[in-house]
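Asker: no sequence on this one, just coordinates:
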């Protein structure tokens, strides 16, 4: 039989009201009483009626996640992490794809479909800082990504400049000096590409390495096909290079394919590092070195911030928060010799 509040109250030796207070997070409950109630809940397998609780609180128990496209592996893996993080906190997540189109993103923000949601996690691609005022909405909103800064909402960001610096420094530390970068965007003012490129240039400058613009390959798209085309362009140009920093892992995977086709040995002739730490990078041949931007951490912090805003009816949290997530450098076979990889695995 399904356990009820009354069953839990009887097992814990408290009133039904006390059990309800514990379940609903009421803070003024003695620690010893709370512990007895939680133990009884676990023992009986009691499941709170989330639908009824949300109805009483004026909520749906549903949040939204809007991303450009799930065809980008990064956003697919981010969506998976958001689904898991929200599930743990008792919320359901609905996913919307905008295609990275500015008009579609603006329409989503003011669309009637949001009435069924308690709040929205929003990762724009077509919008820019000029559109920051459009984020002034009457529902909880948390911004993701690097297209808009200084807006009126909580914003969870990755360390693009520092990550780009670390990727380039990793290549420099392995003895590389002619480091090409794939995926720069022409005339981009604010965005992942420009920020990661800034980190790349800072690392070269700090190392005293002066490389020309011929090592910067521009591509608006960041798919594998774009990485393959950029690498082909680089090889055909005759420009000497001994390393590639691809501004995301999909570009890097495309680069690995073309290098293999041309019998360029990785990492002996050319070392390759990406950015995003996609799962498939672990299974590339050779496995792909990358920057892990903290995707799971981004999801958890963004969901937690949104749910906190949903519960903050009286506005106690205050001003918008910038939440920066730490990153790590993941060194694999595409930048390390096999002997170095073996040593790293055994240490």
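Answerer: Thanks, I have it. Please read all numbers here as calculations on a predicted model, not as lab measurements. Numbering: from 1, shown residues only.

Asker: okay, CA-based contacts and neighbour counts for the rest of this
Answerer: OK.

Asker: Report the contact partners of the residue nearest to the spatial centre of the chain.
Answerer: Relative to the mean C-alpha position of the chain, the nearest C-alpha, by CA atoms, centre = their mean, is the one of residue 295, at 3.7 Å. With contacts taken as CA atoms under 8 Å, 6 or more residues apart in numbering, residue 295 has the following neighbours: 78, 81, 276.

Asker: do residue 223 as well
Answerer: Residue 223 makes contact with 72, 250-251, 254 under the criterion CA under 8 Å, 6+ apart.

Asker: what do you get for residue 271?
Answerer: 171, 176, 242-244, 334-336.

Asker: Residue 190: which of those is nearest?
Answerer: Proximity of the contacts of residue 271 to residue 190 (CA to CA) peaks at residue 244, which lies at 22.5 Å.

Asker: Test my guess that the closest one contacts residue 183.
Answerer: No: taking contact to mean CA atoms under 8 Å, the distance of 10.8 Å between residue 244 and residue 183 leaves them out of contact.

Asker: where exactly do the helices run in the protein?
Answerer: Using DSSP state H, the helices of the chain run over 5-12, 16-23, 31-44, 50-57, 73-88, 102-110, 160-173, 192-206, 224-237, 249-261, 295-311, 338-346.

Asker: Select, out of these, the one closest to residue 282.
Answerer: Distance to residue 282, taken as CA to CA, is lowest for helix 249-261 among the helices of the chain, at 10.7 Å.

Asker: what angle do the closest one and helix 224-237 make?
Answerer: With axes from the mean of the first three to the mean of the last three CA atoms, to 10 degrees as the basis, helix 249-261 and helix 224-237 are set at 50 degrees to each other.

Asker: ok, back up a step: of the contacts of residue 223, closest to residue 299?
Answerer: Looking at the contacts of residue 223 and their distance to residue 299, the nearest is residue 72, at 16.4 Å (CA to CA).

Asker: and the gap between residue 113 and residue 95?
Answerer: Taken as CA to CA, to the nearest Å, the spacing of residue 113 relative to residue 95 amounts to 12 Å.

Asker: Counting neighbours, go ahead and name the busier of those two.
Answerer: In terms of neighbours (other CA atoms under 10 Å), residue 95 is the more surrounded of residue 113 and residue 95; the figures are 16 against 9.

Asker: quick one: that one from residue 49, how far?
Answerer: When CA to CA is applied, the distance between residue 95 and residue 49 equals 24 Å.

Asker: With residue 211 instead?
Answerer: Here residue 211 is placed at a distance of 62 Å from residue 49 (CA to CA).

Asker: more neighbours, these two?
Answerer: Per other CA under 10 Å, whichever of residue 211 and residue 49 has more neighbours is residue 211, with 15 against 9.

Asker: Got another one to weigh against that:
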């Protein structure tokens, strides 16, 4: 490796220290000099030994992303983006599935992977602010999602209350008046299910619609089967809903299947909106209208902030950032009534 660095220095006409600064990112290098060094790197085909670099710094070169379930397409898409971002920064991202289990989340929070990884990105579901505040482990940590906020750690999420209000406003604008919410769950006001329920209720109130408790359905989990069972229950009501806002796209897809199996037309009889904008929803028939978080930005911010913490540059206070979202309007709401035809329409909302 040293010989390679010397060759680059000779080719670029700079010192070995300058080459080291460019390759390792130790110190800023003037842009013309950096370009000259990079050209020499490209010409000589130099590839840095990342494992050796991390070992010299007392690191593993691994960071962990811990998510509630690997089978959820939202987390799968987010993980793929995070893997690419980590690789661009010279790190390897490894996956952990907590299965939304409190003990697993607490173990990770307490440093159970301290000697394996250099840092942790965690999407908590079962633990809350109290558990995070009680943490004593010094492993760099970034929180994503809405499970925990207002803590001394970097936290990245969308504004779930605003997103849910936007979904309800969209349905109200289509003339829907009996709007159901599927996916209520949890007792912590900061949990995403509760935040989305809060936004749903705020949207209903803003539209001047009556609060109908029978149109709010609690689910045990957040999958297709849960959405299907909830929709079947709603369809037994004397006044079934003419629209559904689902906690996520998987619940929405299950609800749509149950509705069509029961002979309901989507969106003529029941309009449906989800959250996550997963690929499956785009190719469903009918395609699913969904609140679309900026997954790429969430992944980028989470990985870069974690690497900053690991490498200690520059020291910054923890921040709590809300990433933007849009609404991807598709056939499940924009069908016959609006004359929807062709590709996705997108409303920029956040």
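Answerer: Okay, I see it. Because the structure is predicted, anything quoted here is derived from the model rather than measured.

Asker: Please work out the TM-score for the two chains.
Answerer: Structural agreement between the overlaid chains, expressed as a TM-score with TM-score structural alignment, normalised by the length of structure 1, amounts to 0.92; 343 aligned residues with a CA RMSD of 2.1 Å.

Asker: For the residue nearest to residue 216 of structure 1 when sequence neighbours are not counted, give me its contacts.
Answerer: When the adjacent residues along the chain are set aside, residue 216 of structure 1 lies closest to residue 181, with 5.1 Å between them (CA to CA, 6 or more residues apart in numbering). Residues touching residue 181 of structure 1, when contacts are defined by CA under 8 Å, 6+ apart, comprise 197, 215-217, 244-247.

Asker: same question, residue 291 of structure 1
Answerer: Remark: with contacts taken as CA under 8 Å, 6+ apart, residue 291 of structure 1 is in contact with 163, 166-167, 273-277, 327-330.

Asker: how about those residues, which pair is most distant?
Answerer: Spatial extent of these (CA to CA) is set by the pair 273 and 327 at 14.7 Å.

Asker: Between the two, which has more neighbouring residues?
Answerer: When residue 273 of structure 1 and residue 327 are compared for neighbours, residue 273 comes out ahead with 33 against 19, by other CA under 10 Å.

Asker: give the contact list for the residue mapped onto residue 242 of structure 2 from structure 1.
Answerer: Residue-level alignment of residue 242 of structure 2 against structure 1, with TM-score structural alignment as criterion, gives residue 242. The neighbourhood of residue 242 of structure 1, defined by CA under 8 Å, 6+ apart, consists of 176-180, 269-271.

Asker: For residue 178 of structure 1, see how far away residue 242 of structure 1 is.
Answerer: The span separating residue 242 of structure 1 from residue 178 of structure 1 equals 5 Å under the rule CA to CA.

Asker: now residue 240 of structure 1
Answerer: Taken as CA to CA, the span from residue 240 of structure 1 to residue 178 of structure 1 is 7 Å.

Asker: next one: residue 270 of structure 1
Answerer: Between residue 270 of structure 1 and residue 178 of structure 1 the computed distance is 10 Å (CA to CA).

Asker: Which neighbours do the two have in common?
Answerer: When contacts are counted by CA under 8 Å, 6+ apart, the set common to residue 270 of structure 1 and residue 178 consists of 241-243.

Asker: of all the contacts of residue 223 of structure 1, which two lie farthest apart?
Answerer: Of all pairs drawn from those, the greatest distance, 13.6 Å, lies between 72 and 254 (CA to CA).

Asker: so residue 67 of structure 2 makes contact with residue 75?
Answerer: Yes: Residue 67 of structure 2 sits in contact with residue 75 when judged by CA under 8 Å, with a separation of 6.9 Å.

Asker: quick one, which of those two is more surrounded?
Answerer: The residue with the greater number of neighbours, taking residue 67 of structure 2 and residue 75 and applying other CA under 10 Å, is residue 67; the counts read 25 against 20.

Asker: So the more buried one versus residue 126 of structure 2, what's the distance?
Answerer: Taking CA to CA, one finds residue 67 of structure 2 at 12 Å from residue 126 of structure 2.

Asker: cool, and residue 218 of structure 2?
Answerer: Taking CA to CA, one finds residue 218 of structure 2 at 16 Å from residue 126 of structure 2.

Asker: Which of the two has more residues huddled nearby?
Answerer: Between residue 218 of structure 2 and residue 126, counted using other CA under 10 Å, the more crowded position is residue 126 (21 against 17).

Asker: Enumerate every residue touching that one.
Answerer: Each residue near residue 126 of structure 2 by CA under 8 Å, 6+ apart is listed here: 100-102, 105, 147.

Asker: Map it onto structure 1.
Answerer: Using TM-score structural alignment, residue 126 of structure 2 lines up with residue 126 in structure 1.

Asker: what's the nearest residue to that match if we skip its chain neighbours?
Answerer: The shortest distance from residue 126 of structure 1 to any residue other than its chain neighbours is 4.1 Å, reached at residue 102 (CA to CA, 6+ apart).

Asker: what about that neighbour, how many neighbours?
Answerer: A total of 16 residues lie near residue 102 of structure 1 under the criterion other CA under 10 Å.

Asker: That one: what's it in contact with?
Answerer: With the criterion set at CA under 8 Å, 6+ apart, residue 102 of structure 1 makes contact with 124-127.

Asker: Filter these down to the ones also in contact in structure 2.
Answerer: Among the contacts of residue 102 of structure 1, the ones whose aligned partners also stay in contact in structure 2 (both residues aligned by TM-score structural alignment, their matches' CA atoms under 8 Å) are 125-127.

Asker: Quick check: the gap between the residue nearest to the centre of structure 1 and residue 346 of structure 1.
Answerer: Taking CA to CA as the criterion, residue 295 of structure 1 is separated from residue 346 of structure 1 by 27 Å.

Asker: Could you do residue 220 of structure 1 as well?
Answerer: 40 Å.

Asker: So if I had to pick from those two, which one is more boxed in?
Answerer: With neighbours defined as other CA under 10 Å, residue 220 of structure 1 and residue 346 compare such that residue 220 has more, 11 against 7.

Asker: Isn't the more buried one up against residue 183?
Answerer: Yes: using CA under 8 Å, residue 220 of structure 1 and residue 183 qualify as a contacting pair, with a distance of 6.7 Å.

Asker: what sits in contact with each of the two?
Answerer: Common contacts of residue 220 of structure 1 and residue 183 (CA under 8 Å, 6+ apart): none found.

Asker: need the contact list for residue 221 of structure 2.
Answerer: For residue 221 of structure 2, the residues meeting the contact criterion (CA under 8 Å, 6+ apart) are residue 183.
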